[in-house]
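Novice: fold the following and give me the result.
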Amino acid sequence: MLKKLTVLCVLAAFTLPASFALAQTSASAPAAQNAEAPASAPAAPQTPPAPPKRCDFALTLPSDEIFEHNKSTQPSTLNSKGKERIDNEVMAKLANCAKVDLIVVSGHTDLTGSQQQAQKLSEKNADAVVAYLGSKGLDAPMDTMGMGKTQQIKACDDKLAKAKLAECLSPNRRIVIEGRGLAK
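Specialist: This next block holds a predicted model:
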């Protein structure tokens, strides 16, 4: 048994790195400086943190449904259906947000009338929606844009009778509400 142990010690002395042998024999050099550094394990790859969840949305509401219409006033007063849709659709989406970064409301009109009239009407409609959102206690940055008749989504034959043309162009008369924020 003693013979095996002696052989193992001798073999170990021959297989040790030269720097270890020098450290054992040299009194002036500290052992830590001459010893080979052990191989370090590679660092585990770090995964970047997941981006925060968003509660962004865009909702289009038809102006013909949500604004009061009569011969004496232009739309810009929300009717009960418009308020109900905003309460049920917009406010419900905002309830899923921990923080609302921005609300943008854009008003759109159809091609009838002058550009100046269309621009003014689209701005008034967007302003009416923002005012209603503010009355509901929404405390977030809000912006409005009147797009007038610049972004039509449906084209119609202008030779149609006035009532048929108005009905055909109705998809162009709309409010778009966009929300941006971080989800809960």
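Novice: hey, let's count contacts and neighbours off CA atoms from now on
Specialist: OK.
Novice: name the nearest residue to Asn34, sequence neighbours excluded.
Specialist: Ser19 (5.6 Å; Cα to Cα, 6 or more residues apart in numbering).
Novice: can you tell me the element that neighbour falls in?
Specialist: Assigned by DSSP states H and E, Ser19 belongs to helix 18-25.
Novice: give the other helices and strands that that helix contacts.
Specialist: helix 31-34 (3 or more Cα pairs under 8 Å, 6 or more residues apart in numbering; DSSP states H and E).
Novice: if we go by neighbour counts, what in the helix holding Ser19 is buried?
Specialist: Ala23 (16 or more other Cα atoms under 10 Å).
Novice: for stretch 157-170, same thing?
Specialist: 165-166, 168-170.
Novice: can you list these in TSV and add secondary structure and distance to Ala92?
Specialist: As requested, the buried residues of stretch 157-170 are arranged in TSV below (DSSP: H, G, I helix; E, B strand; the rest coil; distance: Cα to Cα, whole Å):
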residue	secondary structure	distance to Ala92
Leu165	helix	35
Ala166	helix	32
Cys168	helix	31
Leu169	helix	29
Ser170	helix	26
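Novice: neighbouring contacts of the top helix by length along the chain?
Specialist: For the chain, the helix that runs over the most residues, judged by DSSP state H, is helix 115-135. Contacts with helix 115-135, where a contact means Cα atoms under 8 Å, 6 or more residues apart in numbering, come from 74-78, 83, 105-112, 142-149, 175.
Novice: the structure of the following sequence is requested for comparison with the preceding one:
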Amino acid sequence: MKKISAKNTLMGMILIPVMFSGAVLAQETVIDKDKAVKKPEAYGVDDRGVVARNTTGLCWQTGYWTPAMAIPECDPDLAKKTEGTVPVAAAPAVAAAKTAPEKITFSADALFDFDSAKLKPNGIQSLNEFVTGIKDVKYDLIIAVGYADRIGSDEYNKNLSVRRAESVKAHLVSRGIEPSRVFVDGKGEANPVTGNSCVGDKKTKALIECLAPDRRVEIEVAGTR
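Specialist: The predicted model follows:
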């Protein structure tokens, strides 16, 4: 089977293809689920026990991750390589280049009202179309990550982005997606798309409109067709 290599950007109801670069991994990190008692949900793991990695090859940390839960194969600077660490076996080398998973970005304004984590009718329709689009995909895992703009406190924006990602997961599950294969995270106002292009800090209509691209939910699907 052929690995998914398309990366798409969906802003509202419009799907726009964009370029991407594939990440070649020499090996995959495999966790023995029966032995990984001390680190139950620190990293996203598919049904094969393989730790999920992002497009740059870094292990995907779940919202439960803490430095104390780090493993050497993913966070060598944090983990202590002692006999007590969780056993991790190296998987066989990948025969062909492993390309980036399919990633779709939903505008938060298309999914939710401002400062809300309740899905709008149009947002529900967009997610339904997403589920239909992956019906022929044999996916290992789906990762939903919420982002907020910089209006408000860091803590509030972090919580809002998590709640929005959880709302997306809940709807995907309601449409038949296995809950154990969907991971969520919230990054708050991190990684803004707008950079420094929006001037001001006061909550004005102009600033809210300018920061709209920063309010988003990214869904990444790792699997094969």
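Novice: Provide the aligned range in structure 2 for the longest helix of structure 1.
Specialist: With TM-score structural alignment applied, helix 115-135 of structure 1 matches the range 154-174 in structure 2.
Novice: distance from the matching stretch to structure 1 after superposition?
Specialist: For stretch 154-174 of structure 2, the mean deviation from structure 1 after alignment is 0.2 Å (mean Cα distance after the TM-score superposition for structure 1).
Novice: show me where structure 1 has its strands.
Specialist: 57-62, 97-108, 142-146, 174-183 (DSSP state E).
Novice: with mean neighbour count and distance to Gln33 of structure 1 added, can I get those strands in JSON lines?
Specialist: JSON lines is the format used below for the strands of structure 1 (neighbours: other Cα atoms under 10 Å; distance: least, Cα to Cα, whole Å):
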{"stretch": "strand 57-62", "mean neighbour count": "15", "distance to Gln33 of structure 1": "63"}
{"stretch": "strand 97-108", "mean neighbour count": "21", "distance to Gln33 of structure 1": "56"}
{"stretch": "strand 142-146", "mean neighbour count": "19", "distance to Gln33 of structure 1": "66"}
{"stretch": "strand 174-183", "mean neighbour count": "20", "distance to Gln33 of structure 1": "54"}
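Novice: mind checking which of those is nearest Lys4 of structure 1?
Specialist: Lys4 of structure 1 lies closest to strand 174-183 among the strands of structure 1, at 70.6 Å (Cα to Cα).
Novice: tell me the angle of the closest one relative to strand 57-62?
Specialist: Using axes from the mean of the first three to the mean of the last three Cα atoms, to 10 degrees, the inter-axis angle of strand 174-183 of structure 1 relative to strand 57-62 is 160 degrees.
Novice: distance from the chain centre to strand 174-183 of structure 1, please.
Specialist: Centroid displacement of strand 174-183 of structure 1 relative to its chain, using Cα atoms, centre = their mean, to the nearest Å, is 10 Å.
Novice: ok, now how distant is the aligned residue in structure 2 for Ala95 of structure 1 from Pro121 of structure 2?
Specialist: The equivalent of Ala95 of structure 1 in structure 2 is Lys135 (alignment by TM-score structural alignment). Here the distance between Lys135 of structure 2 and Pro121 of structure 2 works out to 21 Å (Cα to Cα, to the nearest Å).
Novice: over to Asp109 of structure 2?
Specialist: 12 Å.
Novice: which of these two has more neighbours?
Specialist: Asp109 (23 against 11; other Cα atoms under 10 Å).
Novice: residue in structure 1 paired with the more buried one?
Specialist: By TM-score structural alignment, Asp109 of structure 2 lines up with Asp64.
Novice: list the contacts of its match.
Specialist: 170, 173-174.
Novice: do the same with Gly148 of structure 1
Specialist: Taking Cα under 8 Å, 6+ apart, one finds 107-110, 115, 118-123 in contact with Gly148 of structure 1.
Novice: find the nearest non-adjacent residue to it, please.
Specialist: Nearest to Gly148 of structure 1 is Gln119, by Cα to Cα, 6+ apart, at 4.0 Å.
Novice: give the burial count for that neighbour, as a bare number.
Specialist: Counted by other Cα under 10 Å, the residues lying close to Gln119 of structure 1 total 19.
Novice: ditto for Ile134 of structure 2
Specialist: Counted with other Cα under 10 Å, Ile134 of structure 2 comes out at 13.
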